[in-house]
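>>> pasting the structure only:
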């Protein structure tokens, strides 16, 4: 983190209230038949993400696993933002080199002038018009899996198999409510009662997941699916951020044997850990959430080397990519800096 003042001028906690996430997103879809006016086309769209954001991280993982790098370009915002928008401060001149904009807000306003909701990542932008198409992250990954099949790499895994969709959807619903969003409900609670309720639901769900994963390698079936992607991005941030910053402190992930081994198994699977930038994750949460961390001091720990300890999950069987193959290493331009990750360079 650079030694300069950064103010979000935003508030994430409402005194006396539970945290309630605004889940109204731009639901336009990019589909093979183009029924919403945006057909799947290689090179037409740009995925705008941020390494820090768990919701964006999901889409980056799925894009990697399916091999869509050449069909769907990736723009990365920096780890901090202000009350207005995510910004492209990592790029030369602080502008996205493809869209030519400094703030993601510009793409939202190009389609919806004065857009009144949050300027969120991930977002997919139509490059010719410069206008946002969608920020509906939950549907976004499903569409990459089901609508973009013409551009999947050879050996791409089936992340949302038809026979398992009902079970995947059921698992995802609880994981979203009590884990993905549950950590935020703890961290942004505006009262002791709201926090206590969120804390209990979070750890009840983590105990349920531990029991589920004690005898099976992956959440649904014997291969990696959409369900594993959605859980992983929260687990990857747990000890570095949620345990302390969000007060999710019954125990660390590294003190939950089953979930810790499961998370390490995925972390060392190509397409997962190679998308995780721990330095950006910590900078985002500890700097942006000023009402939780007014000093904006970013903690030095935890030690990341333990992510590479043997996990022994292969003893449970399972085939990570099913009948497919692992993705190749990420393009050089998309690699996480070596000092931000415990993984060895590709």
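Good, I have the coordinates. These figures come from a predicted structure and were not determined experimentally.

>>> CA only for contacts and neighbour counts going forward, please
Fine.

>>> tell me, how many neighbours does residue 182 end up with?
Neighbour count of residue 182, defined by other C-alpha atoms under 10 Å: 26.

>>> That one is in contact with residue 202, isn't it?
Yes: if you go by C-alpha atoms under 8 Å, residue 182 and residue 202 touch, sitting 5.6 Å apart.

>>> and residue 235, what helix or strand is that in?
helix 226-237 (DSSP states H and E).

>>> same for that helix, what does it pack against?
helix 54-66, helix 165-174, helix 257-267 (3 or more C-alpha pairs under 8 Å, 6 or more residues apart in numbering; DSSP states H and E).

>>> Let me have the ones you listed in a markdown table, extended by distance to residue 105.
Below are the helices and strands packed on helix 226-237 laid out as a markdown table (distance: least, C-alpha to C-alpha, whole Å):
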| stretch | distance to residue 105 |
| --- | --- |
| helix 54-66 | 16 |
| helix 165-174 | 29 |
| helix 257-267 | 32 |
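
>>> hold the first one in mind and look at this next one:
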């Protein structure tokens, strides 16, 4: 059975973000169609795996970026769908085929002869046109601009399904010219790539799966009207959406009164990873330079971290540092200085991939 659409993306792209977008696009198309939607992901370079999917999918969704245009596998997938488009008689063939939906993933100039991913209409036009979907997620998270873009792209996918090109048999495909990467040459044919490619990140696990990686978030309540606290809570929810079990004090508060020292010690010890979200108040309290009686929870957690840092040689593989853009390296406690600092949301795919890889 042919897929309603496939999502083509580069092998070097962050699979976590592509997977999230693909999943959200399925949900958006499902809402519009009012029925279950079948879809698949096609990572560049998968060759034998991708070709049958591209050969009969109703719509081809391409996550356009510089790395996409530099990926020979993506060029091969594009060539197969282009071949199908040209099976439509010229008099019935639109110059901009609706069944090929081009997504501005990151800003990039396409190779000669390859169309530019269109901008979207409405209030998100400037943001989407300049940043692309990947840029919106990195800089704004899953903002309204992101959801508006997903909905517009879902509408394009639904329209494209009404104009799907003829399906083809993989065995009947001729040698096809690659439209990219740049400099591929007219004589280069579309062949499956034998090289090993990075694996697509593991799918999300259900909430009751005991094998999910566990993360304890250590952070400070800044005196900013709960802005920082809200951003940490949103980050926790984002990690949960990726199949990561997160321990956070705000979640525990909703369950009723807690013995907080016991709660912190328990969740700290049971976590696979401790994510320290640095900020001005966190640095003061972790270094015991805060006013007496204020921020004792951070001081307690910092003491646990410092003890582990002194006792465990590769402590930095469990104690991870995160920061929102407005804070940064200046607010890393002195005893945690010198290790990787993940700036969110820009580095969120790297953080998620590391957590998942170490917990597999």
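That came through, no problem. Quantities reported herein were computed from a predicted structural model and do not represent experimental measurements.

>>> Got a TM-score for the pair?
The TM-score (TM-score structural alignment, normalised by the length of the first structure) is 0.28; 165 aligned residues with a C-alpha RMSD of 6.8 Å.

>>> Of the helices and strands packed on helix 226-237 of the first structure, which stretch is the most buried?
Greatest average neighbour count among those goes to helix 54-66 (a mean of 24), per mean count of other C-alpha atoms under 10 Å.

>>> quick one: that helix to helix 226-237, angle?
130 degrees (axes from the mean of the first three to the mean of the last three C-alpha atoms, to 10 degrees).

>>> Show the subsequent helix or strand relative to helix 54-66 of the first structure.
Next element after helix 54-66 of the first structure (DSSP H and E): strand 73-77.

>>> next helix or strand past that next one?
helix 104-111.

>>> Name the residues of the stretch of helix or strand residue 356 of the second structure belongs to that come out as buried.
In the assignment (DSSP H and E), residue 356 of the second structure maps to helix 348-358. Going by neighbour count (16 or more other C-alpha atoms under 10 Å), the buried part of helix 348-358 of the second structure is 348, 349, 351, 352, 353, 355, 356.

>>> Pretty sure the second one sits against residue 18.
No: Residue 349 of the second structure is not in contact with residue 18 according to C-alpha under 8 Å; the separation is 9.9 Å.

>>> re earlier: of all the helices and strands packed on helix 226-237 of the first structure, which one is nearest residue 283 of the first structure?
Closest of these to residue 283 of the first structure is helix 54-66, at 13.6 Å (criterion: C-alpha to C-alpha).

>>> which other helices and strands contact the closest one?
Using 3+ C-alpha pairs under 8 Å, 6+ apart: helix 54-66 of the first structure touches strand 45-50, helix 137-146, helix 226-237.

>>> Residue 64 of the first structure is nearest to which of the ones you listed?
Closest among these, using C-alpha to C-alpha: helix 137-146, at 10.7 Å.

>>> between that closest one and helix 54-66, how big is the angle?
Using the same axes, to 10 degrees: helix 137-146 of the first structure against helix 54-66 is 0 degrees.

>>> three-state assignment of residue 215 of the second structure?
Secondary structure state of residue 215 of the second structure, per DSSP: H, G, I helix; E, B strand; the rest coil, is strand.

>>> and it, how far is that from residue 237 of the second structure?
Plainly put, residue 215 of the second structure is 12 Å away from residue 237 of the second structure if you go by C-alpha to C-alpha, to the nearest Å.

>>> now do residue 148 of the second structure
20 Å.

>>> same thing with residue 281 of the second structure?
Distance, residue 281 of the second structure to residue 237 of the second structure, by C-alpha to C-alpha: 23 Å.

>>> And residue 101 of the second structure, by the same measure?
Residue 101 of the second structure sits 30 Å away from residue 237 of the second structure, going by C-alpha to C-alpha.

>>> Could you do residue 136 of the second structure as well?
Taking C-alpha to C-alpha, one finds residue 136 of the second structure at 18 Å from residue 237 of the second structure.

>>> Likewise for residue 158 of the second structure?
Applying C-alpha to C-alpha, the value for residue 158 of the second structure to residue 237 of the second structure is 30 Å.

>>> In terms of neighbours, single out the busier of these two.
Using other C-alpha under 10 Å as the criterion, residue 158 of the second structure and residue 237 rank with residue 158 on top: 21 against 14.

>>> Who are the contact partners of the more buried one?
Going by C-alpha atoms under 8 Å, 6 or more residues apart in numbering, residue 158 of the second structure touches 29, 32, 33.

>>> Can you say which helix or strand has the second one in it?
If I follow you right, that is residue 32 of the second structure. Going by DSSP H and E, residue 32 of the second structure is in helix 15-33.

>>> Give the buried residues for that helix.
So helix 15-33 of the second structure, judged by 16+ other C-alpha under 10 Å, has buried residues 15-19, 21-22, 24-30.

>>> Also stretch 104-114 of the first structure?
Applying 16+ other C-alpha under 10 Å to stretch 104-114 of the first structure flags 104, 105, 106, 107, 108, 109, 111 as buried.

>>> Is it correct that the fifth one is in contact with residue 132?
This means residue 108 of the first structure. Yes: the pair residue 108 of the first structure and residue 132 passes the contact test of C-alpha under 8 Å, sitting 5.2 Å apart.

>>> Quick check: closest non-adjacent residue to residue 59 of the first structure.
residue 141 (5.7 Å; C-alpha to C-alpha, 6 or more residues apart in numbering).

>>> all helices of the stretch 251-360 of the second structure, in order?
All helices of the stretch 251-360 of the second structure, identified by DSSP state H, counting those that start in this stretch, fall at 260-270, 280-286, 296-311, 348-358.

>>> export the ones you listed to TSV and tack on distance to residue 6 of the second structure?
Below are the helices of the stretch 251-360 of the second structure laid out as TSV (distance: least, C-alpha to C-alpha, whole Å):
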stretch	distance to residue 6 of the second structure
helix 260-270	39
helix 280-286	44
helix 296-311	45
helix 348-358	22
